[in-house]
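Enquirer: Structure for the following, please:
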Amino acid sequence: MSSLDTIVRLPGLTLKNPVLTASGTFGYGLEFARYGNLADLGGIVVKGLSLKPRQGNPMPRIAETPCGMLNAIGIQNIGVEAFLRDKLPFLPWRETAVIANLYACDAHEFGELAAVLASVEGMTALEVNVSCPNVKEGGVAFGQNPGQIRAVTEEVKRNAGSKPVIVKLSPNVTDIADAARAAVDGGADMLSCINTLMGMAVDIRTRKPRLANVYGGLSGPAIKPVALRCVHQVCRAVSVPVIGVGGIASAEDILDFILVGAHAVQVGTANFMRPDAAFRMASELPALMEKLGIDGLDDFRGSLRA
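Expert: Just a heads-up that it's a prediction; the model follows:
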């Protein structure tokens, strides 16, 4: 297995393997250090960061669903300054990529956040969460409007310095390929897709929603077919690298996404089921590649016979 090539080369960064963690499911990374060596991962995408600390939504804000879960956490976080002071210095950023996920409520604020992170040593790349609401436009999510996706991407890119910019696309759109093209037109170096699908759950006994926020984001194995379709469409629509997200729970799932064109993947809800999930997938991938006769990911990528 020593001859196998699991390296992933992306604009501005190189990953030792294609396994990253998904924002919001792996804390700030340090919480999972007891379950594996963080440096063995391809990268860590930390939970969404805002300029100021956020308390998030009221409880309850997580509900289990068949083959998945709903969440309405509300981007609870300690704020970018506390993260840079109390978390980043203790992450293995010299050995593995550390990627910030950006949360803001208008394009200017996204730019401010990018500017704070632009010159930070140890911060490898910036991932832009365009699924959040634009408060200046009546609360409609940035990711549902190609024009707003482009505007946010341009603002982040303008302030990001040399940091690569990843735009995380929402599946809650009519045509995700249009959203992808808008992000690329705005200067995105890479795309990640998908974010959660909007859903809800109710309790027939109390006649109340299971989430205090009523609606939440659906994730887990239930959304993998949607995520796989979206990644396939986006890879055919744009030329920048795509990171697949959605329902990944095994090394086989990783190869599914790479087969349809993804360069790397993010492991999300599986971390709640097994806190060692991402580490396990990273360690099992080479053996699966050898079993299937895959010498390197570059040759396998996008080789779907459709």
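
Enquirer: alpha carbons only for contacts and neighbour counts from here, please
Expert: Will do.

Enquirer: show me where the stretch 101-250 of the chain has strands.
Expert: With DSSP state E, counting those that start in this stretch, the ranges of strands along the stretch 101-250 of the chain come out as 125-129, 165-169, 190-193, 197-200, 202-203, 208-209, 215-219, 242-245.

Enquirer: and for comparison, fold this next one:
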Amino acid sequence: MSAFDLGPVMVAAGCGGTGRELAAYCGPDGLDGLDLVTRSITLDARAGGPGPRIEEVPGGLVNAVGLPNPGLEHFLATELPWLVRAGARVIVSIAGATMGEYADLARRLSRAPGVAGLEVNVGAPDEVGVGLFEVREPYHSASVIAAVRREFPVDRPVLAKLRPDVSRIVEGARSCHEAGATAVVVGNAVPAAFTDGRSGGLSGPAVAPVALRCVTEVHRALPELPVIGCGGVHDVRSANAYLDAGATSVQVGTALLHDPTTVARLRAHFATPRHVSTQEDR
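Expert: Sure, this is the predicted structure:
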């Protein structure tokens, strides 16, 4: 599978849970054929951050979940086989504290049956706070992508998930593409704070105009690079905004916490043969 084979609608990292939570809301076909990005998997299990982890704000959510996950071995033994049996096309999100950890994750996942591709989390809003490899400059993220690409089959996509920083997004996307990324996901949550001052990341419709600007800039500068839009997608109109800006696919994240049927509805819409968007859609 290449990035061009990805469907128009994907589940964003971490927002579909283990898949079991989402399956009941995906219609009669369940997860079959759905491009689902897993929560970010690390080599060792992580309990996640202290509560409260999520705070609703006007236009979105501030979160500091801390990337809770069972670790690679448990994921390979339990969650991945279930997702494969359910028919999902599994894109595994990976995160690490060092380039060596990213490379190790890629190498071991390359041998796991059912892994359709990887999404490399190099745009967390507070990577230092959650113990991830610090990405301050585009060459940092490019180094991670290069390390992953060396360990993962060339016929399967490696997606670079970038923070929607308008001033650096084109440079970051270009660096990751040159390092071997098949496509870029724009974008991740943006740095924010809870009302009590704790660091977090803002996601949802509030970030959509920024992410949309980033998608537009990347597509204009790098038209050959597939771009996946992410940030505030919750209906046909918001999805079409990204597709019209040059994105090849969109990811649905925060909307699933409000309405877990969102992905099913969007998949049904875009699966309509010879669908032509109406003014209402836009």
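
Enquirer: Need the TM-score between these chains.
Expert: Comparing the two superposed chains by TM-score structural alignment, normalised by the length of the second structure, the resulting TM-score equals 0.89, with 272 aligned residues with a C-alpha RMSD of 2.4 Å.

Enquirer: what's the closest of the strands of the stretch 101-250 of the first structure to residue 273 of the first structure?
Expert: strand 215-219 (12.3 Å; C-alpha to C-alpha).

Enquirer: Could you list the buried residues of that closest one?
Expert: Residues of strand 215-219 of the first structure classed as buried under the neighbour-count rule (16 or more other C-alpha atoms under 10 Å) are 215-219.

Enquirer: Can you say which two of those are spatially most distant?
Expert: Distance extremes for the buried residues of strand 215-219 of the first structure: the farthest pair is 215 and 219 at 12.9 Å, using C-alpha to C-alpha.

Enquirer: Can you check which residues contact both of those two?
Expert: Counting by C-alpha atoms under 8 Å, 6 or more residues apart in numbering, residue 215 of the first structure and residue 219 have no shared contacts at all.

Enquirer: Identify the residue of the first structure aligned to residue 91 of the second structure.
Expert: Under the alignment by TM-score structural alignment, residue 91 of the second structure pairs with residue 99 in the first structure.

Enquirer: so the equivalent of residue 74 of the second structure over in the first structure, which of the three states?
Expert: Using TM-score structural alignment as the criterion, residue 74 of the second structure maps onto residue 82 of the first structure. In terms of secondary structure, residue 82 of the first structure is helix; the call rests on DSSP: H, G, I helix; E, B strand; the rest coil.

Enquirer: Next, find the distance separating residue 82 of the first structure from residue 54 of the first structure.
Expert: Note on residue 82 of the first structure: its distance to residue 54 of the first structure, by C-alpha to C-alpha, to the nearest Å, is 12 Å.

Enquirer: likewise residue 65 of the first structure?
Expert: In terms of C-alpha to C-alpha, residue 65 of the first structure sits 26 Å off from residue 54 of the first structure.

Enquirer: where do the helices sit along the stretch 51-200 of the first structure?
Expert: For the stretch 51-200 of the first structure, the helices defined by DSSP state H, counting those that start in this stretch occupy 80-86, 107-117, 146-159, 176-185.

Enquirer: now for the ones you listed, which one comes closest to residue 292 of the first structure?
Expert: With C-alpha to C-alpha as the measure, helix 176-185 is the member of the helices of the stretch 51-200 of the first structure nearest residue 292 of the first structure (30.9 Å).
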